[in-house]
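Colleague: Predicted model, plus sequence, below.
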Amino acid sequence: MKAVVVEKFGESVQVKDQPLPEPKDHEVQIHIAYSGVNPVDWKIQEGYFKERMPHEFPIILGWDAAGVVTQTGYGVHHFKKGDEVYAYCREPVIKKGTFAEYVSVNENFLALKPKNISFAEAASIPLAGLTAWQSLFDYAKLQKGQTVLIHAGAGGVGSFAIQLAKIKGAIVYTTASVNNHPYVKKLGADFALDYHQEDFVRAFKMKLPDGFDVVFDCVGGETFRKSFALVKKGGCLVSICNFNAESLGQQYGVRSGHVFVSPNGRQLREISALIESGQLKPPHIEEFTLAHAKQALEKIRTGHTQGKIVLKVT
């Protein structure tokens, strides 16, 4: 099969032939139609996680997949050949990814693809949608009527976070460049701030002197550190960018933590139900082909994409 591989950290990706991944016990083989591209993909390419996660070369990049079940291993009970599915496919060892024609993963990672969206739209959902879900609901325990600040609301994770927060009944503030304000408002943001033109700490302190119930950091760096000043007493800050979020929060007297999204087919099914009911929409997507994975990775590396980038695989 064709796959986008990295043979050494820091080197360019290549499209190469790789062995077909046969499904093991409790695994489902998927013929991938589309794969989602995420910031983690270029970070893996550069070796950012080499000390945190075991890896084996050659590494096939990609953790999002949407496609059709072609085989099932022993013990698979919930999926059959021909099912249209999507999944977040991260394994404990970084090796077999989804920038490929096929992938085999545990059936607990999968959900049936929502009937009312395309494979391209489905591929944009798993990692970003589950990240937003696990950050806002599992960690932050966001509740109806609470205030939440979502940094980078126009990005892949932010696009889902805004919508999920509104579905929960929260009051949503976000940061986004001014040209993305119409997009985040359409997603449901109650207020958008252009972080290029205003100091977000000063601006939000004027609007909410007591601070936010929840701050969701999808940016990291200085944005993450400054955001502690915006968390109200008893509130929390959750980051997907800073692994030291918990210890830093102790310094500021704020409950804070880092979320590294986990595969979860049950939560993906809940997301599917929201999509099929029309409450949740896939983000804006931009397509590249598998042969142009290098360009897709270069674009997402800029950190200024609207919504999600997906790769058309087959």
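Modeller: Cool, the structure landed.
Colleague: C-alpha from now on. contacts and neighbour counts both.
Modeller: OK.
Colleague: can you confirm I162 is in a helix?
Modeller: Yes. With DSSP: H, G, I helix; E, B strand; the rest coil as the criterion, I162 is part of a helix.
Colleague: From H284, how far out is it?
Modeller: Distance check for I162 against H284: by Cα to Cα, to the nearest Å, it reads 14 Å.
Colleague: So these two - more neighbours on which side?
Modeller: Under the neighbour definition other Cα atoms under 10 Å, I162 and H284 were set side by side, and I162 has more, 29 against 17.
Colleague: pretty sure that one contacts L149?
Modeller: No. Shown here, I162 and L149 do not form a contact pair, counting by Cα atoms under 8 Å, at 9.2 Å.
Colleague: what do the two both touch?
Modeller: V172 (Cα atoms under 8 Å, 6 or more residues apart in numbering).
Colleague: Just the helices from the stretch 101-250 of the chain, written as ranges.
Modeller: Counting by DSSP state H, counting those that start in this stretch, the stretch 101-250 of the chain has these helices, from start to end: 119-123, 126-133, 156-168, 181-187, 200-207, 221-227, 245-252.
Colleague: Of all the residues in the longest strand seen in the chain, which ones are buried?
Modeller: Longest strand in the chain, counting residues (DSSP state E): strand 27-37. Along strand 27-37, the positions that meet the burial threshold by neighbour count (16 or more other Cα atoms under 10 Å) are E27, V28, Q29, I30, H31, I32, A33, Y34, S35, G36, V37.
Colleague: before we move on, what about stretch 132-151?
Modeller: Counting neighbours by 16+ other Cα under 10 Å, the buried set in stretch 132-151 is 132-136, 139-140, 142-143, 146-151.
Colleague: second one coming, line it up with the first:
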Amino acid sequence: MFADLVMVRIQAAALNPADLAFQGGHADPVMDSLFPVTPGWDLAGVVEQVGPAVTGLRPGDEVIGYVRGQAMHYGTYAEKIAAEPRQLVRKPRNVSWAQAAGLPVAGLTAYQAIVHSLEVTAGDLVLVHGAAGGVGHLAVQIALARGAQVIGTGSEASQAFIESLGATPVRYGDELVEQVRKIAPDGVDAVLDTAGRGSLATTQEVAALGVRVASITQSAAEYPGAVDVYLYLDSDDLTRLVELAEEGKLTVHIDRVYPLDQAAQAQQHLAGGHTRGKIVLENRKEA
């Protein structure tokens, strides 16, 4: 191991739609792959070894991390991984390994969209498309923690879940605009699209003057002035997510947990869509 790296024994690793996109070759233009490739960027685990140049971490520390290299090669669907210290922060003390593993990628994406791209503040009325998904359900909670009111779109089956998050649920479909207008007759102040599939097409009809619009699905071109959200590593943002979790303001909902050796089945579940929250792999020999 290099002097400036940390060896982490992985207790749990979350799946993300990007895993499927990379395996399908859709991201080849933006990132190289060095085969064999182990997928995964999210982890929760225990520091097992630190290089002599590492400070601030020691064996036995419980951590979470967004571990992504310059190329797809070594990932977190594994028992161990060597990570850079900057990619790791302490694990929230009050959550399970599975919930902790689901926090970094989806949480950072949601946080950076709500806080940095949309600049949501107290009193804002925010519309989140795909509010039951991995990023969406965290974005709802982060917006609420900042004092906003939230309307969340989703399927009929997800309405109760969205309401349990603290948002006002509305159903996808032809009546979506009418539903939002009833709740927000003066329009919404901010819109986050986590669903794609033309969701931003409704924005013009439900927007307040000066609406801020962002998308994590690279569909911002559907609405003039919208911005695409690109996830980036920021340890301060990741630490803030840990704090929100410990304050009871942010909960990662686990759709399903699979053992590490059933990663293929877990990806099939993810590819099927309609997940509620996060799908996670656990190293059950160590958990």
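Modeller: Cool, the structure landed. The structure presented is a predicted model; accordingly, all values stated were derived computationally and were not measured.
Colleague: wait, which of the buried residues of strand 27-37 of the first structure is closest to K168 of the first structure?
Modeller: Relative to K168 of the first structure, the closest of these is G36; by Cα to Cα it sits at 25.7 Å.
Colleague: Chain neighbours aside, what residue packs nearest to that closest one?
Modeller: Of all residues beyond its chain neighbours, the one nearest G36 of the first structure is V310 (4.4 Å), with distances taken as Cα to Cα, 6 or more residues apart in numbering.
Colleague: Per the alignment, name the residue of the second structure opposite V5 of the first structure.
Modeller: If you follow V5 of the first structure across to the second structure using TM-score structural alignment, you land on a gap.
Colleague: which ones are touching V5 of the first structure?
Modeller: V5 of the first structure sits next to V13, Q14, V15, K16, P58, I59, I60, L61 when contact means Cα under 8 Å, 6+ apart.
Colleague: what does A13 of the second structure give?
Modeller: Contacts of A13 of the second structure were listed using Cα under 8 Å, 6+ apart, and they are 40-44, 76-77, 98, 101-102, 280-282.
Colleague: repeat that with 7 Å
Modeller: For A13 of the second structure, the contact set (Cα atoms under 7 Å, 6 or more residues apart in numbering) comprises D42, L43, A44, T76, Y77, A101, V280, L281, E282.
Colleague: What is the equivalent residue in the first structure for the second one?
Modeller: What it means is L43 of the second structure. Taking TM-score structural alignment for the superposition, L43 of the second structure sits opposite A65 in the first structure.
Colleague: next one: the last one
Modeller: Aligned by TM-score structural alignment, E282 of the second structure pairs with K312 of the first structure.
Colleague: what's the neighbour count on its match?
Modeller: Applying other Cα under 10 Å, we find 22 residues neighbouring K312 of the first structure.
Colleague: That one and A291 touch, don't they?
Modeller: No. Under the criterion of Cα atoms under 7 Å, K312 of the first structure makes no contact with A291, lying 9.1 Å away.
Colleague: how much space is there between the most centrally placed residue in the first structure and Q306 of the first structure?
Modeller: Within the first structure, the residue whose C-alpha comes closest to the C-alpha centroid is A128; the distance, by Cα atoms, centre = their mean, is 2.0 Å. Taken as Cα to Cα, the spacing of A128 of the first structure relative to Q306 of the first structure amounts to 13 Å.
Colleague: Over to I59 of the first structure?
Modeller: 27 Å.
Colleague: repeat for Q146 of the first structure
Modeller: With distances defined as Cα to Cα, the gap from Q146 of the first structure to Q306 of the first structure amounts to 26 Å.
Colleague: quick one, strands of the second structure?
Modeller: All strands of the second structure, identified by DSSP E, fall at 6-14, 42-50, 62-66, 80-83, 88-90, 125-129, 149-154, 168-171, 188-193, 207-215, 227-228, 254-259, 278-282.
Colleague: helices or strands next to the fifth one in the packing?
Modeller: So the one you mean is strand 88-90 of the second structure. On a contact count with 3 or more Cα pairs under 7 Å, 6 or more residues apart in numbering; DSSP states H and E, strand 88-90 of the second structure meets strand 62-66.
Colleague: In the first structure, what stretch matches the strand it packs on?
Modeller: If you align by TM-score structural alignment, strand 62-66 of the second structure falls on residues 84-88 of the first structure.
Colleague: corresponding residue for A293 of the first structure in the second structure?
Modeller: Correspondence of A293 of the first structure to the second structure, assessed by TM-score structural alignment: A263.
Colleague: What lines up with E121 of the first structure in the second structure?
Modeller: For E121 of the first structure, the residue aligned by TM-score structural alignment is Q99.
Colleague: Pull the number of nearby residues for its match.
Modeller: Around Q99 of the second structure sit 23 other residues, with neighbours defined as other Cα under 10 Å.
Colleague: And it, how close does it get to D61 of the second structure?
Modeller: Taken as Cα to Cα, the span from Q99 of the second structure to D61 of the second structure is 17 Å.
Colleague: before we move on, what about A3 of the second structure?
Modeller: Separation of A3 of the second structure from D61 of the second structure (Cα to Cα) stands at 18 Å.
Colleague: Who has more neighbours out of these two?
Modeller: Using other Cα under 10 Å as the criterion, A3 of the second structure and D61 rank with D61 on top: 16 against 10.
Colleague: so the more buried one sits right up against V46, yeah?
Modeller: Yes. With contacts counted by Cα under 7 Å, D61 of the second structure reaches V46, the gap being 5.6 Å.
Colleague: just to revisit the earlier point, who touches the residue nearest to G36 of the first structure in this structure?
Modeller: Contacts were defined as Cα under 7 Å, 6+ apart; by that measure V310 of the first structure touches Y34, S35, G36, V37, A120, A123, S124, I285, E286, E287, F288.
Colleague: how near is whichever residue in the second structure pairs up with the second one to V280 of the second structure?
Modeller: What it means is S35 of the first structure. With TM-score structural alignment defining the correspondence, S35 of the first structure maps onto A13 in the second structure. Distance of A13 of the second structure to V280 of the second structure, computed by Cα to Cα: 6 Å.
Colleague: And A143 of the second structure, by the same measure?
Modeller: A143 of the second structure is 24 Å from V280 of the second structure, where distance means Cα to Cα.
Colleague: With A71 of the second structure instead?
Modeller: The span separating A71 of the second structure from V280 of the second structure equals 23 Å under the rule Cα to Cα.
Colleague: residues in contact with whichever helix in the second structure runs longest?
Modeller: Among the segments of the second structure that qualify as a helix by DSSP state H, the longest is helix 235-246. When contacts are taken as Cα under 7 Å, 6+ apart, the neighbours of helix 235-246 of the second structure outside the stretch itself are R86, Q87, V89, K91, P92, R93, N94, P104, G107, L108, L250, T251.
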